[in-house]
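> using only what follows, build the 3D model:
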Amino acid sequence: MLHMRPLPSIDDFTHILGAIARLKHYPVAISLIKRIESFGISPDVYTLNILVNCFCHLNHLDFGFSVLATILKLGYHPDFITLNTLVKGLCLQGNIAGAVRLVEEMEKNGYKPNAVTCGTILNGLCKIGHTSMAIRLLRKMEEGNFELGLTAYSTIIDSLCKDRLVTEALNLLTKMMSKGIQPDLITYNSLIQGLCNFGRWREATTLLNEMAQRKIVPSVRTFNILEDTLCKEGMLTEAKEAFDVMIERGIRPNTVIYSSLIDGYCLQSKMDDAIKTFNMMVERGYSPDVFSYNILINGFCKNKRIDEARSLFDEMSNKGVAPSIVTYNTLIGGFCRVGRPQVALDLFLKM
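As a prediction, this is how the structure comes out:
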C-alpha cells in the first residue's frame, strides 16, 4: 500500500492497523503507524485511537496520554473511544482514582461518561476488592438513566460472591431480573460458586435447574463447582447423579471432576469405587495428573492398603508423572503407620 501511487487514504491504512491491534500485535501496529507518518500520511483521530489503545495494553500509559495531547494539538476532538481507552488503561494499572479524575475532567470539558466508561471503572473497582464503591457507582448509574447491561451487574455479583456476600449477590440478581436483564452462564457460575463455598448446595442445585429452564447450557466449570461441593459434603449419591446429568447433556467431564469424585469416595473409604472412577477416567482418554494420583494414594494409606498405594506410586513414575512432595509425605506417613519405617526411610532418601 505504501508503494501504491496514488497512496491509499488514511481510512484504508486504519482498517488494517485496527485488525493488527485486535490480533494483539501492539508493537507492530505502533511501528507501522510511525512508518506511514514517515511517508507524509497524516493520521486521523481513529488512527491515533489505535495508538492510544496499543500503548495502554503495553502498560505505557504515559505514551497514551502523549497521544491524547497530539490529538488536541492537531485540532481533533477526542471521542469516547479515546477517553474510554485511557480510563481502561488506568484501571488495568489499578489506578482507579486516576480513572475517576479523568472522567471528572471529561465531564468538565463537556464529555458525559457513557455506560462503557462507568462499566470499565466498575470492573476496576471490583478487581481491587472495592465492591461497596462499585455498588455506589452502580446506583449512581441507575439514577443517571444509563443503559446498564448484564456485564455491569454480573461483575458486581461475582465480586460480592468473592467477598462472601452471597445473599447480597442473590438480591442483586433479583433486582437485575426485575429490570428485564437476564443472567447468563457467567452470572450463574459466580452464584453457584458462592453458594457452594458456604455449603448451600440445595440453592446451587435450584440455580442449576433454573438454568435448564432458561435453556442456558451449564459449562464444565459449573459441574466442577457442584461436584467438588457435593463430594466434600459426603453426598456421593447426589454427586454421582450430577455426574450422570452432565453425561446426559453431552458435557464431557474433565480431570478435575473425576478427581473430585475419586476424593469423595476416598473420604468415605469406598476405595473400590474410587479405583473404578479412576479407571473410567483413563478409559475415556484422560491422563491422570499428580493431583489425581495423590488423592488415591492418600486414600489407600488412610485405609492401610499401603502396598496398593506403593503400586500407584510406581505406576506414576512409569507413566512419566513426577511425584510431588505431597506424594512422598503421604507414602512416608503411610509406611510409618503400618510399622514399616525402613521403607519410609528409603522413600525419604529417594525424595
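
> from now on I want contacts and neighbour counts done on CA atoms only, so please keep to that.
Fine.

> mind checking what helix or strand follows the helix or strand hosting Ile36 in sequence?
With elements delineated by DSSP states H and E, Ile36 resides in helix 26-38, which encompasses its position. For helix 26-38, the following helix or strand on the C-terminal side (DSSP H and E) is helix 45-57.

> quick one more, to check against the first:
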Amino acid sequence: MLSHVRQCRSLRSPVKFLTLSPLTSFIFSEPSASAAKFAVDDEPTTIDSLSNPVDIVCEIITGVKTFGPVKFLEGQWFRTLVQSLNQPQVDQIVDVLRIESPDSAVLFFDRLKSEYGFRHSRVSHLLIAHVLAGRRRCKELRSALEQMLQQEGTGSAPSLCELLWISFRDWDSNGVVWDMLAFSYSRLDMVHDALFVLAKMKDLNLRASIQTYNSLLYNLRHTDIMWDVYNAIKVNGIPQSEYTNSILINGLCKQSLIQEAVAFLCETEGKESKPCVVSFNTLMSGFCKMGFVDVAKSFFCMMFKHGLLPDVYSYNILIHALCIAGSMEEALEFTSDMEEHGVVPDVVTFNILAKGFRVLGMMSGAWKILHEMLRRGLNPDIVTYTILICGHCQTGNIEEGFKLQEEMLSRGLNLNSISYSVLLSSLCKRGLVNEALSLLCKIENIGLKPDLATYSILIHGLCKQGDVQRAIELYKEMFSKRILPNAYAHCSILLGLCEKGTISEAKMFFDTLTEIDLIKDIVLYNIMIYRYAKLGNIEAAVKLYKQIIEKEISPSVITFNSLIYGFCKSRKLVEARRWLDTIEAHGLVPSAVTYTTLMNAFCEEGNIHAMFELLREMESRAVEPTHVTYTVVIKGLCKQQKLQESVQLLEHMYAKGISPDEITYNTVIQCFCKARDLKKAFQLHNEMLLHNLQPSPVTYNVLINGLCVYGFLKDADRLFSSLQDQNIRLTKVAYTTLIKAHCVKGDVDKAMVLFRQMVENGFDITIRDYSAVINRLCRRCLINEAKKFLHLMLSTGISLDREICSVTLNAFNEGGDHNSVYELLAAMIKCGLFPE
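Prediction:
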C-alpha cells in the first residue's frame, strides 16, 4: 500500500510519470478532452473543491486498491469525484490498474461506460483489449473492440494500426489484439478497414486466424475479391476450418456460378480438406433456388457416399424445394426418411411443410402438420401461426385468422407485422375498412408500431371504398411518424381522388408530389394522363407527356396507350395514328391494347378498311390479338353485314386458344337479331352455354328486344319467365322492353304486372319510365289504362312534369273525359305546374 501511495505521488511530475508506462508520452500528447457531465444523487462538487488532476488519479487508484473495485466504484465519493474525470486521466488509471489488478481495470472501464456514459479514448480501449486478450476472454475482447470501432467509424483502420504499432508493439498478446481488430472490422461490415489491418499484419509478420479470414471471406462472397482472400489463406499456410470451402462455394452460388462451385468442390475433395455437410448443403441450396431439385437430390445422395450424414438443415433444404414445386407427397417422404436416419425434424421442418400446404390452398393439410408438431411436443412459433393466418385469410376465412390470433396471444406470442398486414389486407378486401382501422388501434395498443406496409394497405382500402379523406388523414399521419409513403400509397390516393374527387383535387395532390420530388417513375404520370384522356382533355394529357420528357422519365407503353385513347375519344384519329411512330422512337413495342384502341376508333367512324390495315400491321409485328381485338373486328364485320364472316372469326378464336367473352357473343347476337335471324341468335346463345360462358343480362336484353321488335311477344314472355324461374338476374331494360311491347299490343294488365314486379325488385323507377308507358297508351287511346299508370305514379311519390301532363291532357280532351282533365289540372296546380 505504501509503495502504491509513493507511486501516485510520483504522478505529480509528468517526467516521473513517464517511467510508469510506455503509453504516457502518447497520452499527454493527446488534446485534453472536456470533462464529461454525469448524473449524481447529491449536489455536484465543483472542480475547484477537488484535488488537482494528478491527486484525483492517485486517490481513485488508492481507493480501488484499498476498498476493492466494486465497493469503491459504487460509493458516493466516487460518484461525486467522477464528474471531473477526463479521458487522459482515465487512460492513466486504466494503465496503472491493468498492471496491478487487471480485473479491476476491466471493471473500472466497464462501469464508467455503462453507468456514467463515459466516452473512452482509443488508448483505454486498446489497454483493456490487451488485458482481455492476455486472459483469453475472447468474447469480451471482441465486444470491447466492436464498441471502439462503432465509435470510430469507417476509415479508422490506418490511425488505429499506427497507434497499435507505436505504443503496443512489444506487449504480450499484441498479435491476438491485431487479429481480433481485423475480425471485428469484418464483423461490422467495414471490409476495407479489415483488409488494411490484414495488410499491416502481413508487414509485421503477424498471422491472422482462420476465423478472421472466414469472416472476411463471407463478407466478400458476392465479389471476385473472395479469391484473393482464399489464396491468402493458402499462401500463409493457415489451416482451414470446415467452413472455409463452404463459404467460397456459397459465394459462387450467390454469384450464380453453380458449375464453378461444383468444380471447386471436386477439386478440393481429398486434397486440402474433406468435404463437409455444410459444403453439400450450400450446393444443394444453390441448385434448389435455381429450380434444379433433382440435381440437389443427387448431391444429397453423394453425402452418404462420402460417409457424411445429412443434418436437419440438409433435409429442410430439399423439403422446402419440393414444397415450392408442389410435390408434397415426396416432401413428406423425405420427412419420414430423416427420422429413419436418426435426424429429428424441428419446428422449421414442420413450418416448411405447413407453408407448402398453404401455398396449395390445402389448409386441412397445414392443420395436420400443426397437430403433428403438438403431438411431438414441439411448440408452434410465430412463423407457424403466421403461415396458418395467411392461409386462412387468402382463402377468405378471415374469422379463422382472428381465432388463431387469439390463440397466439393465449400462448404468449404476439403477432408480427406480417401477420397483422395479412389480417388488415383481408379486412380491406372484404370492404371491412372500419374493422381494419380498429385492428390498427389494437396493434398500437400492444406496442407494435404500424409500418409502411400497414399504412399502405389501409390507405388503399379506404381509397377503394371511396373514403379518400380518411386515407389522406392516414397519409399525413405517416409523415408525422417519419414514415415516408411509397409509390403504392401515392397511387392509391391519386386514383381515389380521380375516381371520387375532382380532377382539380387530383392535380393539386399530383403537383404537390412533383414539387417535393416524390415522383420518381412513370406510374403516377400514367394515372393523370389517362384521367385527362378519359375526360377528353387531351391538351392537358400531352402537356404532362412533355413534362415526362423534360424530366428524363422514361414513358411506358401505357403512357402512349392513354394518349392514343384520348385522341381517339376526341375523334382526332390521324393524330392518334401518329403516336404509333412515337412509341417506336422510344424503343418500345406497341401492345395489343394500342392497336385495339385504334382499331375500335376507326371501326366506330365506319373506316373498316383502316381497321383491317391496323390488324395486318399488328400481325406483321407479331403482336398477338386478344379477345377484345377480335371483338372489335367482329363489330366491324357486323357493320358491313358480313355475319357469316363474324361467325367464322368466332371459330377461328377458339382454334387459336382464345376464348371469346360475353361481349364478343353479344356483338354477334345483336347483329343477327337486327338481321331478323333470331334462330341463329339463339344458336349462338346456346353455344355460349356449351362453352361454359354464362350469358350476361345484356345478352338477354338483346334477345328479348329482338323477339319483341319482330312480333314474337309470347316467346319473349316465355324466355323472361324461364329466366325468372332460374333466378337469373335481369336488368331494368328487360322489364321496360316487355312493358312497352305489351302496351303496344294493348295488354295493359300484363304491362301493369311487369311494372309492379320491376318496382318490387328494387329498380330505380323514374318519371321517364312512367312517361314512356303513358305516352304509348295515350297514342292508342287507352285512356283508362293511362289513368291507372298515372295514379300509380302519383301514389309512389313521383311528381308530374309538363311533358307527361301535356300528353295526357290532350288524350283526355280528345277522348272527351272532362272530369279527368279537371282532376289532372288540379294535380298540376298542386305540384306547382300552372297550365299555360
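
> tell me the angle the helix holding Ile36 of the first structure makes with helix 45-57.
Angle between the axes of helix 26-38 of the first structure and helix 45-57 is 140 degrees (criterion: axes from the mean of the first three to the mean of the last three Cα atoms, to 10 degrees).

> quick check: buried residues in helix 26-38 of the first structure?
Of the residues in helix 26-38 of the first structure, those with enough neighbours to count as buried (16 or more other Cα atoms under 10 Å) are 26-27, 29-30, 33, 36.

> nearest to Leu86 of the first structure, of those?
Tyr26 (15.5 Å; Cα to Cα).

> I'd assumed Cys54 was in contact with that closest one.
Yes. Applying Cα atoms under 8 Å as the test, Tyr26 of the first structure and Cys54 come out as touching, 5.0 Å apart.

> how many residues are close by the equivalent of Gly64 of the first structure over in the second structure?
Under the alignment (TM-score structural alignment), Gly64 of the first structure maps onto Ala331 of the second structure. Ala331 of the second structure is flanked by 24 other residues according to other Cα atoms under 10 Å.

> if I look at Ala331 of the second structure, how far off is Ile319 of the second structure?
The gap separating Ala331 of the second structure from Ile319 of the second structure is 5 Å, by Cα to Cα, to the nearest Å.

> likewise Tyr565 of the second structure?
The gap separating Tyr565 of the second structure from Ile319 of the second structure is 50 Å, by Cα to Cα.

> cool, Arg187 of the second structure as well?
Between Arg187 of the second structure and Ile319 of the second structure the computed distance is 32 Å (Cα to Cα).

> just Lys500 of the second structure next, same as before
As it turns out, when the distance is counted by Cα to Cα, Lys500 of the second structure lies 49 Å from Ile319 of the second structure.

> which one of these two has more residues nearby?
Residue environment comparison for Lys500 of the second structure versus Ile319 gives the larger neighbour count to Ile319, 26 against 17, counting by other Cα under 10 Å.

> which stretches in the stretch 1-150 of the second structure count as helices?
For the stretch 1-150 of the second structure, the helices defined by DSSP state H, counting those that start in this stretch occupy 2-10, 14-17, 24-29, 53-67, 69-74, 76-81, 87-100, 102-116, 122-134, 138-152.

> what do you get for the stretch 101-250 of the first structure?
If DSSP H, counting those that start in this stretch is used as the criterion, the helices of the stretch 101-250 of the first structure fall at 115-127, 131-143, 150-162, 166-178, 185-197, 201-213, 220-232, 236-248.

> mean neighbour count for those - can I get that in TSV?
Listed next are the helices of the stretch 101-250 of the first structure as TSV, based on neighbours: other Cα atoms under 10 Å:
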stretch	mean neighbour count
helix 115-127	22
helix 131-143	16
helix 150-162	22
helix 166-178	16
helix 185-197	22
helix 201-213	16
helix 220-232	22
helix 236-248	15
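
> out of these, which is closest to Ser260 of the first structure?
Shortest distance between Ser260 of the first structure and those, using Cα to Cα, is found for helix 220-232: 5.3 Å.
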